[in-house]
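Peer 1: coords below, sequence missing:
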């Protein structure tokens, strides 16, 4: 018998649909406290999440009943469009609205006074809603929260912020039910613990995964280049695939690569196929035009980034192309799911490695997808800068008892293990700014009333706190506009704009524009299709190859041969084995060789780009200290290449774990990475205000004030909470020291040092890498002294 009430059963029947088993399960178990549904893309996952609410709302409900939270504003808008169909066709008494950063002030005010039955929002907008004094009235009738694409939120501080907001809703609405929806989950029990209010358990429902994807590497006439990340060598084959399919999504790992590829694709597009570009730095209106054209089937291809990763239903997309190694199997599976967005229809995808090494990485990723082996780093405890912000948000909503708020915070999955001492340290910081800053009025934000409750010292501070809610840290972005017409094109980083002089050209939205000047914090440009452009710097995420994928690559190297790889790559690996050897899983391969008058050391650590970059910094620092005269280094996801004046006789002492950590401590003390990390954490924690009623601070202003604060705290209060937080964040993120420690634990002192007479095949691509880091030390001074002596001798003065 159908589990659906008559109007719903009739509606499904009229469309020729049947209720999927996981949809029926969600309806049958709708009274459970927390449910996590893992279902393939196209499997009706979102409808499964909403079905219990629609059935309950069919009988009428005053006020807010269901809150839907998604990571993307565009996804909330898409869900609103999709929900409108069943609501209108069944004549249900349900109002569905979204509330994001794009919603008008007037509509937001009306929603607070008269909430719809279903409200679609983002973590930031929800946090803001909970900060109002009338939050108990707004959420009075709330029964269910649906968190879509929960795996994506769980990977960032936005997820931590959301779980704290849900803990607050739990206080306001006892008995609140939670639903998490996801297509790609590597560790369902861990994600269930993240979602469920502590200590309540969360039930995990897993739908039939459907048929395996049709996924392969794109074979090309030209081999990939030795280095680089563009994929333009495959342009003819990519265009051929676009001609053969209805709509193709072409994913890139960075916005800059997407711009380069789109420009090259457009120049090669002799058939004038309609092709668009979509990434987070483009103007919203331009992104929406591309989205609308996709929905209407007016585009044959869209070059994109993570801005189209998540569950928006683009209808006729029947091919996904991933340009560049995916770096992460879970992300690849998510992107593959954009093609054939239908239940029980295999998704079709092609991988285009951007360089020779990425051929190996792509093959490893293909094997992982076939083995259903998803990757993902284990989650750490909830970050304390987000908790500091939450304490301020709670104070905006009204006075609170510290004991009550501590209990509430511990109900959020990421903060279930939070100690009272850690909470009290965050409360003290939120109230006073901490020991070194408590003398300044601007950081005296909370006070304790005679009844023991904490409250805002000045109620007017709530406006500033609300204006700075959120965990997304924009890099310092400047708007780009056409001169004269004033048409917005998007944004570029402030540091890139500072490098431009009038007449320089760069790519924006696939077109070449000429820099005219900076006017009122806006980059003014004009059209200039003539010259070779610079590449704009965009703030999008730069991925590192996951630990699991790195381990797979190392296991592949142990094979006798590689019949699954193209001949050019298999021959390259065979030559490496002949000239040197291939890296092994439990050992560290270190090659040293002379080249071009310099000594080189190549370390194959396979720890991801951030960690290998940090390793380069630490190795050159140690080499400098021991008189080995390094000149510079360059790093990729899999190796670090160091060059200098002197041969390293035995590299093993350079890798002693204690020495690496000691070197890190010294390097971190005055490093710009720490100042950048401090600025981000201080902004989230509420110490630095990026937004004020007068104007938003520029990046330079914020950096200046945060640098002064950092130096002050380091000098007068080295144990300050924010310095502790900064250190944790830097170790976890930009520096990724945990991956280095994992590498040293994995090799356990087993270091294979091979002295070669020339560059090895595996090291050769590193010489072509961009991003070389010079070392300004004894080696450079020695070279300058030698050059001075030569000049004096040539002049007859020595």
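Peer 2: Structure's in. What do you need? As the structure is a prediction and not an experimental result, all values here were calculated from the model. Numbering: from 1, shown residues only.

Peer 1: use CA for all of it now, contacts and neighbours both
Peer 2: Will do.

Peer 1: how many other residues sit next to residue 189?
Peer 2: 15 (other CA atoms under 10 Å).

Peer 1: against residue 402, how distant is residue 449?
Peer 2: From residue 449 across to residue 402, the span is 12 Å (CA to CA, to the nearest Å).

Peer 1: of these two, who's got more company?
Peer 2: Neighbours were counted for residue 449 and for residue 402 using other CA under 10 Å; residue 402 has more, 18 against 14.

Peer 1: just checking, that one touches residue 454?
Peer 2: Yes. When contacts are counted by CA atoms under 8 Å, residue 402 is listed as touching residue 454 (7.2 Å).

Peer 1: then this one, side by side with the first:
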């Protein structure tokens, strides 16, 4: 549905629209009518013209040529998206002859161009949260942003899910102080809770108005039928290779999404080996060299590729050419992510997106069916946002100090205008200010952390102005994994991408691995660069690429549990429906609001399975806590393995009454004791300390390696744990670990939901639902009495065999 062009539209704009046969969609017309609202959030489907809706008011206001300096700031989560939007904007500006200069500014922008942009800003600047934070840190920020009228934040849902969004909202609060009357516009296609996102981007306490566009036609999504059933565990979609190739043949451009970079590499390798016709197929993910990624992007736009195997690097709103099919390999784990990826196909408002799901294993068949039903119902998932993290707040204090002296009262008020920090208390603010100024109680004796001082007039400033260089070099909340560059040893040292430092350390000369679809042979490590040569082998190792480790969302898990309650499953393939039917006959299926436990002997060990459906991180943590409690009770656990839906524990003793193991208070006490000296806490501390400015990954001399940074952060963590356990960064670390890596909040949610309703089924053998757990990799051994007893028994057996006992 469209609406007529408004009469107020200038002739050159009306002619441009008419030449293309375009009218405005209702949401675009409403955005234009509300162009002077202080804060707007537009939720419109992919291909619905969000970019035009966001920029049309700016183009109209700039068309007269009487505005000098920066008028509109566009913020994108991706550098590539900023560049893509700039190219798209330049077309109407050039064709209408508008006197508008448009430029982008990202980490790829040259130093010379950045300096010129500060001295002579363009009318429209497209950038990222990190580059904006850096711009606000300069002393001349008031001059750079003089005249700024509008800020457009694209894909705001993606930013709101991480600390990058918190940093951006603090930067916008800074811009509000510099540019009173500044208008904000947020654009998004996938929002599970629009009012919550509006509160996030609002200029607190003012509300942000939400515009909901017509969602357009429902997506055309289904599971891909395959001749071979998916494996019981793992798999990576290899069983569906021929069917995927057949879909590639039938479509113009197919995007084949994976949840991890390593899975993408494996699938691409197998796809290329099966590609006997030589169809042009590329690979794209964040660990590949930028030149290679840009080459693939260009080939997609030009229509020279038939398929691209990719990860989240192609999730967001860039129009990658004539994509007409999306294939998601592996369960999407999150309905919102699935909808976002589906939107890459048929990137037009009036055309349904087409997508196929390929479950990687038998259980993922069930998860994919639940995700398909949720996507069709537009039932998006997402956990409520907590308050803005304090390590980001500490960094913002340092950024503000770089720009010049500041008043603490004014800065506190400024921070509270940022949506994530609207409820910030003065005590928490003062704790952050004290930490930034002195390092906190245990560190205030060290000069390197004495960073601020208070002037006689009460204002705060940097103790040493030269510190601003180091602060600016470390702005940002994105935490690098410990990555090393990979280059060919010969032929000019061509860059291929990056692998994790830990993976590189595991390699010996001659080992092979996959990167960018190539099999390469490890030659050695020189100057923190992994040197490789090409290898013609067919069975490489796989690089342990970093990247997000997705856990099945709470909402999707609940859908799976509800699906289990059906009498039959006509939407499932016969092999999976028969599996669930057999589980119901032999044991029972998990239910919402209850916890199913199964006990059975197998291979001379006693086993206990808890079907918690709380996500992989939470189920992993549950395994650690349960085996710790079992050890305390003399139940001799030997190890466990966890998936998104269950934890399997094995040991030497039968657990007769497992219910006390799940007592919420006991689990909480066990977690507190386990976390104190755990590597999870140290890793979390390192991240928080880097964001909060306690540690610097980048220095004017050289960048620290991951091992150097880990070593220094471990020393700091141990020092604070011993002498100042209530230090601000220790509080931040505990909060982050509970919410993130160990996901204890989902365990607490599980115990609240079941409220003691536990079904313990004792069996004489492995249940159908538990069987795939025995095939999972990543088993965690438990060191304790049970393993000591096992080793002693094995020792006795060997001694008897030798005739010594």
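Peer 2: Thanks, I have it. Bear in mind the structure is a predicted one, so any value in this text is a computation, not a measurement.

Peer 1: what is in contact with residue 402 and residue 454 of structure 1 at once?
Peer 2: Applying CA atoms under 8 Å, 6 or more residues apart in numbering, one finds that no residue jointly contacts residue 402 of structure 1 and residue 454.

Peer 1: in the stretch 151-300 of structure 1, which spans are strands?
Peer 2: Along the stretch 151-300 of structure 1, the stretches classed as strands by DSSP state E, counting those that start in this stretch are 177-182, 203-206, 214-217, 247-251, 275-278.

Peer 1: now render the ones you listed as JSON lines, adding mean neighbour count.
Peer 2: As requested, those are exported to JSON lines (neighbours: other CA atoms under 10 Å):
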{"stretch": "strand 177-182", "mean neighbour count": "24"}
{"stretch": "strand 203-206", "mean neighbour count": "16"}
{"stretch": "strand 214-217", "mean neighbour count": "16"}
{"stretch": "strand 247-251", "mean neighbour count": "27"}
{"stretch": "strand 275-278", "mean neighbour count": "24"}
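
Peer 1: out of the ones you listed, which gets nearest to residue 431 of structure 1?
Peer 2: Nearest to residue 431 of structure 1 among the strands of the stretch 151-300 of structure 1 is strand 177-182 (31.9 Å), distances taken as CA to CA.

Peer 1: what range in structure 2 matches the closest one?
Peer 2: Alignment of strand 177-182 of structure 1 against structure 2: residues 183-188, by TM-score structural alignment.

Peer 1: mean offset of that stretch relative to structure 1 (after superposition)
Peer 2: Following the fit onto structure 1, the mean deviation recorded for stretch 183-188 of structure 2 is 0.2 Å by mean CA distance after the TM-score superposition for structure 1.

Peer 1: now do the residue nearest the centre of structure 2 against residue 666 of structure 2, distance only.
Peer 2: Taking CA atoms, centre = their mean as the criterion, residue 548 is the residue nearest the geometric centre of structure 2, at 5.2 Å. Distance of residue 548 of structure 2 to residue 666 of structure 2, given as CA to CA: 30 Å.

Peer 1: likewise for residue 142 of structure 2?
Peer 2: Distance from residue 142 of structure 2 to residue 666 of structure 2, by CA to CA: 54 Å.

Peer 1: got JSON lines for the strands of the stretch 151-300 of structure 1, with distance to residue 767 of structure 1 too?
Peer 2: Shown next, in JSON lines, are these (distance: least, CA to CA, whole Å):
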{"stretch": "strand 177-182", "distance to residue 767 of structure 1": "41"}
{"stretch": "strand 203-206", "distance to residue 767 of structure 1": "47"}
{"stretch": "strand 214-217", "distance to residue 767 of structure 1": "26"}
{"stretch": "strand 247-251", "distance to residue 767 of structure 1": "27"}
{"stretch": "strand 275-278", "distance to residue 767 of structure 1": "32"}
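
Peer 1: so what's residue 55 of structure 1 up against?
Peer 2: 5, 8.

Peer 1: what's the answer for residue 436 of structure 1, then?
Peer 2: 713, 716, 717, 720.

Peer 1: residues near the corresponding residue of structure 2 for the second one, how many?
Peer 2: Under the alignment (TM-score structural alignment), residue 716 of structure 1 pairs with residue 723 of structure 2. Around residue 723 of structure 2 sit 12 other residues, with neighbours defined as other CA under 10 Å.

Peer 1: pull out the buried residues from stretch 361-371 of structure 2.
Peer 2: When neighbours are counted by 16 or more other CA atoms under 10 Å, the buried residues of stretch 361-371 of structure 2 are found to be 361, 362, 363, 364, 365, 366, 367, 368, 369, 370, 371.

Peer 1: next: stretch 86-93 of structure 2.
Peer 2: 86, 89, 90, 93.

Peer 1: count the neighbours of residue 100 of structure 1 for me.
Peer 2: Residue 100 of structure 1 has 19 nearby residues by other CA under 10 Å.

Peer 1: against residue 226 of structure 1, how distant is it?
Peer 2: Distance from residue 100 of structure 1 to residue 226 of structure 1, by CA to CA: 44 Å.

Peer 1: helix, strand, or coil at residue 35 of structure 2?
Peer 2: What DSSP: H, G, I helix; E, B strand; the rest coil gives for residue 35 of structure 2 is coil.

Peer 1: quick one: what helix or strand has the closest residue to it other than its chain neighbours in it?
Peer 2: Counting by CA to CA, 6 or more residues apart in numbering, residue 57 is the residue found nearest to residue 35 of structure 2 once chain neighbours are left out, at 6.1 Å. Residue 57 of structure 2 is part of helix 50-62 when elements are defined by DSSP states H and E.
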